[in-house]
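A.B. asks: got a structure for you, letters missing:
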């Protein structure tokens, strides 16, 4: 091959590789490394779009109750197993109609085009997790806001309403029905 051709192609190839590496790093930054779920930054745009486009949309906030006790009693590897199981269960429940996220720590979120099934999600999330031969009890508090409950389909308003509902659920004890 001609040296001039090689010299002219190499910078373009270098930039293409550099761009690909940056794109992968950005994608990883928008994904939680433990669960593979979207982080808040990766989730927000998708959630806003779905909330606006789906008349039956719902926004959920999920908090693992007494998560610190799981880490303290069973160890951090067990806590990680509970987080991974929660993420997998939430992802399966969302299916193709929703987008799950791990907002941080033991807090998750989802936006879905379906307006029902939250009771089923809670029952699934509250199933024990098997880790190293031990069944670990899991309890969640879930807050839900339906798009139809909002004057305008704004994600910040939906998250605020879901957060309020989640704390109402926490106030009524563990393993309660989700609040809307």
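C.D. replies: Nice, I can see it. All of these numbers come straight from a predicted model, not from anything done at the bench.

A.B. asks: use CA for all of it now, contacts and neighbours both
C.D. replies: OK.

A.B. asks: next SSE downstream of the longest helix seen in the chain?
C.D. replies: Ranked by residue count, the top helix of the chain under DSSP state H comes out as helix 3-29. As assigned by DSSP states H and E, the chain's next helix or strand after helix 3-29 is helix 40-53.

A.B. asks: just checking, what packs against that next one?
C.D. replies: Packing partners of helix 40-53 (3 or more CA pairs under 8 Å, 6 or more residues apart in numbering; DSSP states H and E): strand 98-104, strand 107-112, helix 155-171.

A.B. asks: list the residues that contact residue 137.
C.D. replies: 126-129 (CA atoms under 8 Å, 6 or more residues apart in numbering).

A.B. asks: point to the residue nearest the middle of this protein.
C.D. replies: Closest to where the C-alpha atoms of the chain average out (CA atoms, centre = their mean) is residue 101, at 1.5 Å.

A.B. asks: presented hereafter is structure B, for comparison with structure A:
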């Protein structure tokens, strides 16, 4: 090989490696390290895309009920186990119909292409199933707020999140197991 060509390839190889490292770092920054779900930034891009392409899309907000008490009573490792279990249950429920994310703390979010094709009762049941942990059974409960994007005056993610948030707090305020849809 010509030494001039080899000398020119070394910097190109360096840039290729550097680009690969940056790509991996960006991808990992868009994933929550505990649950593996998308972070707010990673989820938002997917949710906006879903809302644009699917008129029957819905946005859900999920908040664990009594999470602080669980953490205080059973410890942070149990709290982490509850977060991981909730993430797994939400991810499984979304399947190929949507995308789940973790906003932070005990708040989760999901977008589904078609709420009619998703079994909301199955999600509620999964989120309320006790979690086996260290020889005991941890009680899990969650409040779910739902916004059907088609019911909004303008189908945008910001408004859908606000409506799902209001519906979630209404469900939490009623103290009932289950979910509440906006509208």
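C.D. replies: Alright, I've got the coordinates. Remember, it's a predicted structure, so these values are computed and weren't measured experimentally.

A.B. asks: would you pull the TM-score for this pair?
C.D. replies: Superposed pair, TM-score by TM-score structural alignment, normalised by the length of the first structure: 0.95. Supporting alignment: 180 aligned residues with a CA RMSD of 1.2 Å.

A.B. asks: most packed of the helices and strands packed on helix 40-53 of the first structure?
C.D. replies: Of those, the one with the most neighbours on average (mean count of other CA atoms under 10 Å) is strand 107-112, at a mean of 24.

A.B. asks: right, and residue 139 of the first structure touches residue 70 too?
C.D. replies: No - with contact defined as CA atoms under 8 Å, residue 139 of the first structure does not count as touching residue 70 (10.7 Å).

A.B. asks: now name the helix or strand holding residue 59 of the second structure.
C.D. replies: With secondary structure defined by DSSP H and E, residue 59 of the second structure is part of strand 58-64.

A.B. asks: helix 40-53 and that strand, what's the angle between them?
C.D. replies: Interaxial angle, strand 58-64 of the second structure versus helix 40-53 (axes from the mean of the first three to the mean of the last three CA atoms, to 10 degrees): 150 degrees.

A.B. asks: buried residues in the helix or strand that strand 58-64 of the second structure is followed by, which are they?
C.D. replies: Moving toward the C-terminus from strand 58-64 of the second structure, the next helix or strand (DSSP H and E) is helix 67-74. For helix 67-74 of the second structure, the neighbour count (16 or more other CA atoms under 10 Å) marks 67, 70 as buried.

A.B. asks: name the element residue 155 of the second structure belongs to?
C.D. replies: Going by DSSP H and E, residue 155 of the second structure is not in any helix or strand.

A.B. asks: tell me how far the counterpart of it in the first structure lies from residue 97 of the first structure.
C.D. replies: Using TM-score structural alignment, the partner of residue 155 of the second structure in the first structure is residue 153. Computed as CA to CA, to the nearest Å, the residue 153 of the first structure to residue 97 of the first structure distance reads 17 Å.
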